[in-house]
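Peer 1: Predicted coordinates and the sequence they were generated for:
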Amino acid sequence: MDLNKTVGKPISRLEGKLKVTGAAKYAAEYQADNLLHGYVVNSPVTKGKIINIDISGAMAIPGVIQVLSHENRPKLAWFDLQYTDMDAPPGTVFKPLHDENILYNGQPIALVVAEDFETARYASTQIRFEFEEKNFQTSLDQNIGEARAAKKGFATALKPPPPPPTGDFDEAFANAAVKVEAEFHHGTEHHNPIELFATTTVYEGPGKLTIYDKTQGTINNQLYVANIFGLRYKNVRVLAPFVGGAFGSGLRPQYQLFLCVMAALHLERNVRVVLDRKQMFSFSHRPPAIQTLRFASDINGRLTALGHRVLAETSNFEDYTEPTASWSHRLYPAPNTLFEQKVVPLDVYTPMDMRAPGGSTALHAIECTMDELSYKLKIDPLELRLINYSDMDPSSKKPYTSKALRACYLEAAERFGWDKRSPEPASMTRGNKLVGYGMATGIWDAFQFPARVEAMITSDGKLVLNNATTDIGTGTLTVMTQIAADELGLSIEEVDFQYGDSKKPFSMFQGGSAITSSTGVAIVIAAKALRKKLLKKAGEIPHSPFHKIAEEEVFFAAGQLCLKSDPGIFITLKDIIAFNNGRPIKTTNMGKPHMLKLRKYSLATHSASFVEVEVDKDLGVVTVTRAVTAVAAGKIINPKTAKSQILGSMVWGISKALHEETIMDTNLGKYINTNLGEYHIPVHADIGELDVIFAEEQDELINEIGTKGVGEIGLVGMPAAISNAIFHATGKRIYKLPIHFDELIG
């Protein structure tokens, strides 16, 4: 038997060299003949109407080809259904340059197209607009009275409303032995992937386009473009082989895609549109939220009541919402619960999914409330979690397909040295620094989406796979190659996984930590079908030892089909294809969740984060000196890329807790720190010693390969663990994110 398996090995990214040497091409780097460049003009007005546009100054500049606005844009075949893409929330989708109305500050109101980028950008400053301004509301805090339930829509299945109440929460909370009530405020965050949003549209002829786009879903954007512009699906090809980060911002088609395609079709030219960093703040953000939590327990620490109320921002034209209020009951059992979630419509762009949407916001409030409860009970925070541990999902009364959270707690606590913690706040010091230990639990969904994969063996005996998924930097190419190599007994070098192309078989967008369990399962299904075809063809060869041999009697290794009873009897894959007259043997198959079987279970990944902070006694400056996160996510296909995902999430957790926030000036109705100089993110000096543990977790139920995603689970527990560590260090409980040093002084 072939023991040279690649699954489970820490293999470096296969595309790594291309990326670090600059050979990998991103959306704004594809060249096309006679390429025009577009520059977007954004509204300085938050709400109102465009009364007049004077483009004469821009058009007088040599090299300017056209200025497109609502006044002269071509007619469009707007897709009149409620949704124009697979991730659209309920409401009326935003339509760039649709009419004179201004819905939010930064809205695109014109596109300048010129022979080069610099000319287009300069010409944009020469356009004169007249506006009729209207009163606007952009403050969540000032509009709480406008809160309402979100409308239901296409995405409700993935983003369900909070579960109904159980028991009598009000009575249980009022009469509880120990209880905590707190209000948490979370600021706005913008995605800010390092690659700017960009689209290069190659005009191939009337109604036919090749589009290089920054996206997490090639097919999603293909459907969007075809529907909006009334084109045939087969005549729209979207490619995104390399994506420089997205974190959810690329799930929906962004407006530069629309504007670029519109210009290319109108001018019948190749066009590129690249947004600058400031324009990246004109869409794509995690919404601010206000959460009120009320937790109660008996004197021994067992939870008796869980209450969670959420108010979050949405736009005035779409009802974006994300599951936030329900997470506590998926972690902790309590007989009396009350969960409420509402949205507040404001004059802003629609928020978007941002790494662990809902979960990262919820878990901060939940785990800080649990921490506060532990201090009131005088019970160790870890012990309180163990007292309330449940092997079942308390919210659904269903067992998890697997849950190794207890192992996460214990292994991370031991690695971290939790037993060295002094329970009393502000009791641990290191020189002029207060030292604090904090911990928190993490949970995230274990999604799987349908996916289709074409698999073929070529004349040189190599395995080629095709699927439309993207790789947004998670290691998808490498992991899929590993899965496929093991299924056919091949080396990594003998597998070619081709992706990032809407012409390839179906894939959902890459999001929700779902692609390994989606495309990976499809690869396994396709590989099984391919093995059957190869064995059948081998049996057709005259005098073949594989004639009428059953599948269970053979195995694939080293590019060969071998008999289990006598591995010395084999035939190479090359020889099988040669017998097939050199034609590839291929198959296309769908992988999908086992809905009937899985409806009896709850599906989730789990984690535990432990953090040490130092807080300067005089300045209040917080440093995360070290952190350990343990993750239970089923089978880990590649420990190296998986660890990188968790480390990246932990860094983001530090950023969310201490740095990252977009500031809205509610008098102007605009964000005022729209650059990476003032939108603070961590630098190397902010990151201490980070460690990752993967707890052993065998899941035979969840899918054919036993995997759960690792993209988001490393983030959800970190902000709360940091907040809890700060309380332990200082004795001050801060109920907002991010935490600023001035709140810890005095």
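Peer 2: Everything's here; your move. Residues are numbered from 1 along each chain as shown.
Peer 1: contacts, neighbours, all on C-alpha from now
Peer 2: Noted.
Peer 1: where along the stretch 301-450 of the chain do the strands fall?
Peer 2: 303-315, 336-346, 392-393, 398-399, 429-430, 433-445 (DSSP state E, counting those that start in this stretch).
Peer 1: so what does the first one touch, helix or strand wise?
Peer 2: The helices and strands touching strand 303-315, judged by 3 or more Cα pairs under 8 Å, 6 or more residues apart in numbering; DSSP states H and E, are helix 169-174, strand 289-297, strand 336-346.
Peer 1: run the last query once more with 10 Å
Peer 2: With contacts taken as 3 or more Cα pairs under 10 Å, 6 or more residues apart in numbering; DSSP states H and E, strand 303-315 sits against helix 169-174, strand 178-186, strand 285-286, strand 289-297, helix 327-331, strand 336-346, helix 359-377.
Peer 1: Included below, for side-by-side comparison, is a second structure:
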Amino acid sequence: MPGAAVRPVVGQPVSRVDGRLKVTGGATYAAEFDPGPDMVYGVIVGSTIANGRIAAIDTAAAEAAPGVVAVLTHQNAPRLPYQRHQQLPVDPAAGERLHNLQDDRVRFQGQTVALAVARTFEQATFAASLVEVTYDEEPAVTTFAAAARHALPPDPAWEPTMFGFREEMGRGNVDAAMREASVRTDAEYVIPRENHNPIEIPATIASWQGDQLILWDKSQWVDNVRDEMASVFDIPAENIRVISRFVGGAFGSALRAWPHVALAAMAARVVDLPVKLVLTRRQMFNLIGYRPHTVQRVALGADENGRLMAIRHEGMAETSTYEQYAENLLNPTRYLYSCPNVATRYRFAPMNVQTPTAMRAPGEVSGIYALECAMDELAVALDMDPIELRMRNEPDRDEDRDLPFSSRSLRECYRVAAERFGWDRRDPRPASMRDAQGNLVGYGCATGTYPTLYSPASARAVLHPDGTAVVSSASSDMGPGTYTSMTQVAADALGLSIDRVRFELGDTSLPKATVHGGSMTMASIGTAVQEACVQAKRQAFERAGVTDPEADLGGVMRTLSEPVEVTAQNTAGEQQANYSMHSFGAVIAEVRVDPDLGLVRVPRIVGAYGIGRVVNPKTAHSQCIGGMVMGLGMALLEQTVVDSRNARPANSSLADYLVPVNADINELDATFVEEVDPHVNPLGVKGAGELATIGVAPAIVNAVYHATGVRVRELPVTPEKLLAAPRSAAARG
């Protein structure tokens, strides 16, 4: 049954198949679903203290307000079972999550102490403002400095996560090697708290239909939300359906099922009506996790030729008093460069705050910032080109796990990036380069790396007699183009044109998927999609009695009387134990600094990435330039200012919490080096979303040093920090 050959679409820059829905308003986000005209609205009342107990709570005025259906507090809320549930890697492995309105305990400023439910959002907001709470306040840890004085190692109950977190590790003798090193550097690097600010704020609509719960929720993992709610209410998971078809940016903020999800479901059960609960932008700073404040010490020792002899990397990060959230702050240091003597140590600084959470490249982006700034300082001490220093310390294998790399193209990444950037035009002397307007010019570089992760996932392929196919998995799409890339994989596996394939996601009624995070979606779910499509095609041929594997599937399908349906799971990652699997990148940035005002501008960033097979160069490129923008914000703008009196985020709005805007962004050049990796997974993909942010901040900071001769070790780099530091005569002009 011959047919016209279908051109493969994997590897092609296909435009987003869901793009028209998004630009015309046809994409429905969590807060936009309509369960019916009887839906009511919930508004949270947050605590105004950091630690203590509720002494009294007066809801009389709120309950008498127009349109109010209920006001829930710890005094009248139903007692919920809250069975044990910790889903690694999105939930902290030690501690216990918050229990909504179950007692009078307050653990941080902004914690939910009441929920007003009314017929309209405005009525609920007004009612919430009328709730009066009196507290018995207790001493609280509200500054990182105070928490650091009582830093802790991980709880003994801590379990390793799929990201490979380890609190402490050592090989060789770091102290002895440091004493023998010809050149040494030792410095402390600080990253402030950074808060999530995606376009779509967290939202949940909850509706009970008998003993069945439906949740329309902003989520990066609908299966986990279902399982969390099953544990909170102690009901079968099959009684819960979670829907999240579109996500307006998340970057880790929607990995967990945050307390407001259970709160919406609780309220809906109490009032026996659908309840919509949407956090405000300000509440995001209190009720959703964030990138934690970290302080890191990095000490490097090298011989006179720049060969690393010793690395000591210690990190401390804030966490809450009720959970221990940890990141892979130190993992890259253990394998990124060749060094016989390495010691790392991680410690927690518990504060009366909400628990931190993953924020794009959690851990790696922070740890590599410190390591790559330290490498730049070592290059200066050695009077060596910073790229040359990195290349001299390229390892032949992962010296931490004593495994070969499945593939490692860092040398090629630096070659390509340096050539595209024009690195050879760099004068190595700090504060030696200026532009025509008299601004100081600096070039800086940094390495990026992120683990290639792979997790069990399932997908379903249904082939219809009309020649079309529907492929599905309970995955998510927070912006990287999951709808599009999965459609490409399915189309190629089936041999159909892309317009004959539709991909569905974001619903727990679909085959179970893994978390949409950690740059593992294509590796995990994509391979399940491929497997389901291959099996479905095989079954279709068998039913039709077709033996020619090159036959046109579309024609074969039209001979069938019934659809072909196959659900398959991805194949196991057998090679993960035999290889060290990571993506790599090289980032080079140019900065221009006004010598009088200290203003930093970034006219261009070049990034070259080795990410294995690139399914869609167009969406992958978009991921990379988006990551560069996020890294620029980390370097120059983003910081949450925490009030030392009660740990309240003082700049909890987009008027005060600065993020990059179009005027801050100039030329972003992202490219991919050719890399074939037969070991990582059947598709040969590694993932780009996390990697694209890693390395950007240190490249900019290193460029600022090259431009000014001022070494800033605490982010963000602000004019005040540059102007307050002693400057060379060249920088002063």
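Peer 2: Structure received. Given the structure is predicted, the values throughout are model-derived calculations rather than measurements.
Peer 1: hmm, back to that, determine which of the helices and strands packed on strand 303-315 of structure 1 approaches N667 of structure 1 most closely.
Peer 2: Nearest of those to N667 of structure 1, taken as Cα to Cα: strand 336-346 at 13.6 Å.
Peer 1: mind checking which of the helices and strands packed on strand 303-315 of structure 1 is nearest M352 of structure 1?
Peer 2: Comparison of those against M352 of structure 1 by Cα to Cα identifies strand 285-286 as nearest, at 5.6 Å.
Peer 1: Identify the residue range in structure 2 corresponding to the closest one.
Peer 2: Alignment of strand 285-286 of structure 1 against structure 2: residues 290-291, by TM-score structural alignment.
Peer 1: which residues make contact with the matching stretch from outside it?
Peer 2: 191-197, 252-253, 284, 317-318, 327, 354-363, 366, 639-640 (Cα atoms under 10 Å, 6 or more residues apart in numbering).
Peer 1: Give the buried residues for stretch 592-611 of structure 2.
Peer 2: Going by neighbour count (16 or more other Cα atoms under 10 Å), the buried part of stretch 592-611 of structure 2 is 592-595, 598-602, 604-611.
Peer 1: Could you tell me where that stretch falls in structure 1?
Peer 2: Mapping stretch 592-611 of structure 2 onto structure 1 (TM-score structural alignment) gives residues 614-633.
Peer 1: what does stretch 318-329 of structure 2 give?
Peer 2: Using TM-score structural alignment, stretch 318-329 of structure 2 pairs with 313-324 in structure 1.
Peer 1: cool, and stretch 361-369 of structure 2?
Peer 2: Under TM-score structural alignment, the match for stretch 361-369 of structure 2 in structure 1 covers residues 356-364.
Peer 1: Just give me how far that stretch sits from the chain centre.
Peer 2: Between the centre of stretch 356-364 of structure 1 and the centre of its chain there are 12 Å (Cα atoms, centre = their mean, to the nearest Å).
Peer 1: From the chain's centroid, how far away is stretch 411-428 of structure 2?
Peer 2: How far stretch 411-428 of structure 2 lies from its chain's middle: 29 Å, per Cα atoms, centre = their mean.
Peer 1: What strand or helix carries the equivalent of Q31 of structure 1 over in structure 2?
Peer 2: Structural alignment (TM-score structural alignment) places Q31 of structure 1 against D34 in structure 2. According to DSSP states H and E, D34 of structure 2 maps onto no helix or strand at all.
Peer 1: ends of the match of stretch 592-611 of structure 2, how far apart?
Peer 2: Start-to-end span of stretch 614-633 of structure 1 (Cα to Cα, to the nearest Å) is 31 Å.
Peer 1: Okay, strands next: where are they in the stretch 551-700 of structure 1?
Peer 2: Using DSSP E, counting those that start in this stretch, the strands of the stretch 551-700 of structure 1 run over 554-557, 560-563, 570-572, 585-591, 604-616, 622-632, 664-665, 670-671, 689-694.
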